[in-house]
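[1] my questions are about this predicted structure, shown below with the sequence.
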Amino acid sequence: MIVGAKKLCRSSLHLSSLGFNFSPVRSVSSLQSLEETLKAAVQAKNYQHIPDLLNSFQDQNPKLLSFLSDFPRNDRTQIIDEILQSFVPLRPRSRLRTAYSCLLCYTLQSPDPFPLALSILQRTLRSGCIPVPQARLLLSSAWLEQLSQSRSVADILLDLRLIGYSPDSGTCNYVISSLCAIDQLGEAIKVLRGMTRAGCVPDLDSYGAVIGAMCSTRRTSDAVEMLKQMVVKVGLTPRQDTVAKVLATLRATKEIRKAVETIEFLERENYPLRFESYERLVEGCLQCHEHVLAGKMVMAMTARGFIPYIGIRQKVVEGLAACGEMDLVCAVRQRFVELRS
């Protein structure tokens, strides 16, 4: 699967140049002039001029930094690190977006992009800038290339320390979401599991990206198991949208009993379930003609002070009565009376 994904990524890169084609109205001489100016700024260590120089050229073309390849690898790493450090005090940070994007995409397309590319990505994210969309494909392609060389996730991440940086969850989460974006869920899960060995703990975004990808591909059992893992083993409280996505997928696949079990698990863990989660689950039970489950969910719902909409209340009572579940009908009606609905 990795080999197939690499071929797909490479072909995409060569065919489209990832959208970094510069406008034909820009003459070759102006491009060369800007590249020479950038090169002079680097040689003079006037790194803080780089963002404005790149912003003056409207096209975000990483080829403008191709002169950096003329430096030996260690020198190039040091120069880019000095550039990154010089950017830290610059304001507003939005003016750095083009410079970060060009540095990141140039490095990701170099023969040996890691760990330098990860340090650039880390600084980009910490500055509040968002990498250009094409960076995800470049990063995923480079990451898969590293894995094809039998390197572990922890090894790739820990190499950051060799150049004075440390792996963090933000950088790892970007890698995870990038892999999910090209249907490499298995590799994204490996990053999630390898983060701890690299010294950074997965957070809500880490699990949220993986669970979201599992739901998109209807891997419901895996999604529920991952949800339980983040709650029980890691001690995280899932975001409401993550829980809603899991329940919505279970309802869509008509795995309503598994959805009810998931709700019951979250209740035992004292998770603050919202009205919408219960309401949609009761609707799902009714659609699947699971009237007894619907009644039990209504009881659980009202125990938390939530009252179903009147149309749902009527359908639940009617469905239970049709099944001969009169004891449950009485209990549900009594609960509605107690809540004055």
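    The structure has been received and is ready for your questions.
[2] can we go C-alpha only for contacts and neighbour counts from here?
    Fine.
[3] how about whichever strand or helix holds residue 154: buried residues?
    Assigned by DSSP states H and E, residue 154 belongs to helix 153-158. In terms of neighbour count (16 or more other CA atoms under 10 Å), helix 153-158 has its buried residues at 153-154, 156-158.
[4] for that helix, packing partners?
    Contact partners of helix 153-158 among helices and strands, from 3 or more CA pairs under 8 Å, 6 or more residues apart in numbering; DSSP states H and E: helix 185-197.
[5] which positions in the helix it packs on come out as buried?
    Buried-residue list, helix 185-197, by 16+ other CA under 10 Å: 185, 187-189, 191-195.
[6] can you redo these as CSV with distance to residue 213?
    Formatted as CSV, these follow (distance: CA to CA, whole Å):
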residue, distance to residue 213
185, 7
187, 12
188, 10
189, 10
191, 14
192, 13
193, 16
194, 18
195, 18
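[7] what about residue 170, distance to residue 159?
    Counting by CA to CA, to the nearest Å, the gap from residue 170 to residue 159 is 16 Å.
[8] distance to residue 231 added to the buried residues of helix 153-158, as JSON lines?
    Output for those, formatted as JSON lines (distance: CA to CA, whole Å):
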{"residue": "153", "distance to residue 231": "24"}
{"residue": "154", "distance to residue 231": "23"}
{"residue": "156", "distance to residue 231": "28"}
{"residue": "157", "distance to residue 231": "25"}
{"residue": "158", "distance to residue 231": "27"}
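[9] presented hereafter is structure B, for comparison with structure A:
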Amino acid sequence: MRPCRRFVLRFFPILNQFRSVSSSPQELEHALRAIVESKNYVKIPDFITTEFSQSQSQISNPFSFLSSFPHNLQVQMVDEMLQSFIPIRPRYKPKLAYSYLLSYILQNSQPFNFPLALAVLQRTLRSGCLPVPQTHVLLSSAWLDRRRCRLQSVANVLLEMQSIGYYPDCGTCGYIVSSLCAVDQLAEAVNVVKGMSGAGCIPDSNSFGVVISAMCRVRRTVDGQDLMKEMVVEYGLTPDHGTVVKLLAALRANKEIWRAVEVIEFLEKEGNDVGFESYELVIEGCLEGREYVLAGKVAMWMTERGFIPYIKVRQKIIDGLASIDEWKIACAVRQRFAKLKS
């Protein structure tokens, strides 16, 4: 009998009770392999959490042994694991198992493993868990390799999941988009957002919002503004409040206040509500740039929506207009404030 098999048979009852065992990483990996080969998958989450979480720095990925099996058998084993984890409660219990499994598959360079990685990612997200941050780098790298080497469309890459019995969804696509944004692959992130509908995943405002927010972080305000216009006009979506604020804040930081005003004007024209914070942010940007007439114009729009600027901002608008002899506009703005009992 092989030494590792004798070890498993001798200590398996103890490992099943998840007591502390003074075993080498190799012995623990052999024990995990025995659990997988016996199809006792429901014991994997507790086993990994108990035996591997305390010694992560000392071991390689515990699922590395899967590479010794043919591809079809690997797919079958992983699929059976994922299905066995579904009824486990609490749902986040297999989190560490998902993490190791996803990391192993993404680090395996064989291209046929990528649909399997998406399946594990999907089950991770549906369990209410988020992959570890390093997953962004591994996933985006694997995605780009898949797209560039095989010249496949976004939809075709996503639909490869069907070959192993899984189907792409918006949650999986959204994590791919956020991963690409995390490594500054914004152009590819846009491609994914626009191409995911071909795989039956209709992009929502959050899909676009992730990319627009990433563009704002690196001050690519023109691209962010164009993408927001596209999502509103071509996709009929309404950007959420946070996304609008981030874009306007980036435009203000870039001293592109006229563009910021254009964003508000565009959204209002298209029937999208603009919040108080967005108006206030743009008015303050106008005042910083001494664009007092523009500030008065935005303030008038703001009052038409039932919003009133803060008292210090109101005073700055009036004083600024007076300082450039725009008394007529200053009086009109003051009268509007007065009507609103401000």
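    Thanks, I have it. Predicted, not measured: the structure shown is a model, and the values here were computed from it.
[10] can you calculate the TM-score here?
    Once superposed, chain against chain, the TM-score is 0.89 (TM-score structural alignment, normalised by the length of the first structure); 316 aligned residues with a CA RMSD of 1.7 Å.
[11] hang on, the earlier thing: ok, so of the buried residues of helix 153-158 of the first structure, who is nearest residue 287 of the first structure?
    residue 153 (43.9 Å; CA to CA).
[12] these two touch, right, that closest one and residue 194?
    Yes - Residue 153 of the first structure lies in contact with residue 194 (CA atoms under 8 Å); the separation is 5.5 Å.
[13] count of residues packed around residue 293 of the first structure?
    Other residues near residue 293 of the first structure number 21, with proximity taken as other CA atoms under 10 Å.
[14] what comes into contact with the helix or strand that contains residue 242 of the second structure?
    In this structure, residue 242 of the second structure is located in helix 241-253 according to DSSP H and E. With contacts defined as CA atoms under 8 Å, 6 or more residues apart in numbering, helix 241-253 of the second structure is touched by 209, 212-213, 216-217, 219, 221, 224-225, 257, 259-260, 263, 274-275, 277-278, 281-282, 285.
[15] filter these down to the buried ones.
    For the contacts of helix 241-253 of the second structure, a burial check counting by 16+ other CA under 10 Å picks out 209, 212-213, 216, 219, 221, 224-225, 257, 259-260, 263, 274-275, 277-278, 281-282, 285.
[16] any idea how far residue 61 of the second structure lies from residue 22 of the second structure?
    19 Å.
[17] who has more neighbours, those two?
    More neighbours surround residue 61 than the other of residue 61 of the second structure and residue 22, with 15 against 9 (other CA under 10 Å).
[18] how about residue 69 of the second structure, what's its partner in the first structure?
    Residue 69 of the second structure maps onto residue 71 in the first structure, with residues paired by TM-score structural alignment.
[19] neighbours around its match, how many?
    11.
[20] centroid residue for the first structure?
    residue 177 (3.4 Å; CA atoms, centre = their mean).
[21] what's the burial count for the nearest residue to that one once chain neighbours are set aside?
    Nearest residue to residue 177 of the first structure, sequence neighbours excluded (CA to CA, 6 or more residues apart in numbering): residue 209, at 5.9 Å. When neighbours are counted by other CA under 10 Å, residue 209 of the first structure registers 24.
[22] can you say which helix or strand has residue 209 of the first structure in it?
    helix 204-216.
[23] same for the helix or strand that comes right after that helix, what does it pack against?
    For helix 204-216 of the first structure, the following helix or strand on the C-terminal side (DSSP H and E) is helix 220-232. Under the contact definition 3+ CA pairs under 8 Å, 6+ apart, helix 220-232 of the first structure sits against helix 204-216, helix 240-252.
[24] out of these, which is the most enclosed?
    Sort these by mean neighbour count, taking mean count of other CA atoms under 10 Å, and helix 204-216 sits at the top with a mean of 22.
[25] quick one on the thing from earlier: which strands and helices lie in contact with the helix holding residue 209 of the first structure?
    By 3+ CA pairs under 8 Å, 6+ apart, helix 204-216 of the first structure packs against helix 169-181, helix 185-197, helix 220-232, helix 240-252.
[26] residue 255 of the first structure -> the second structure?
    So residue 255 of the first structure corresponds to residue 256, using TM-score structural alignment.
[27] how many neighbours does its match have?
    Quick note: residue 256 of the second structure (other CA under 10 Å) scores 18 neighbours.
[28] next: residue 10 of the first structure.
    Count around residue 10 of the first structure with other CA under 10 Å applied: 14.
[29] helix/strand/coil for it?
    Classification of residue 10 of the first structure by DSSP: H, G, I helix; E, B strand; the rest coil places it in helix.
[30] excluding its backbone neighbours, what's nearest it?
    residue 141 (7.2 Å).
[31] residues touching the one you found, list them.
    Here residue 141 of the first structure is in contact with 5-6, 9-10 (criterion: CA under 8 Å, 6+ apart).
[32] any of those residues buried? List them.
    Using 16+ other CA under 10 Å, the buried ones in the contacts of residue 141 of the first structure are 5-6, 9.
[33] now render those residues as a markdown table, adding distance to residue 90 of the first structure.
    As requested, these are exported to a markdown table (distance: CA to CA, whole Å):
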| residue | distance to residue 90 of the first structure |
| --- | --- |
| 5 | 38 |
| 6 | 37 |
| 9 | 34 |
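[34] so how many other residues sit close to residue 131 of the first structure?
    Residue 131 of the first structure, neighbours per other CA under 10 Å, totals 19.
[35] name the SS class of it, please.
    Taking three-state DSSP, the label given to residue 131 of the first structure is coil.
[36] distance of it from residue 189 of the first structure?
    22 Å.
[37] check residue 303 of the first structure too.
    On the measure of CA to CA, residue 303 of the first structure and residue 189 of the first structure end up 37 Å apart.
[38] what are the buried residues along stretch 80-89 of the first structure?
    Neighbour-count burial for stretch 80-89 of the first structure flags 80-81, 83-84, 86-87 (criterion: 16+ other CA under 10 Å).
[39] likewise for stretch 4-11 of the second structure?
    Buried, per 16+ other CA under 10 Å, within stretch 4-11 of the second structure: 4, 8.
[40] give me the range in the first structure that that stretch lines up against.
    Against the first structure, stretch 4-11 of the second structure falls on no residues (TM-score structural alignment).
[41] now swap in stretch 115-128 of the second structure and tell me
    Going by TM-score structural alignment: stretch 115-128 of the second structure matches residues 115-128.
[42] could you list the buried residues of the matching stretch?
    Buried-residue list, stretch 115-128 of the first structure, by 16+ other CA under 10 Å: 115-124, 127.
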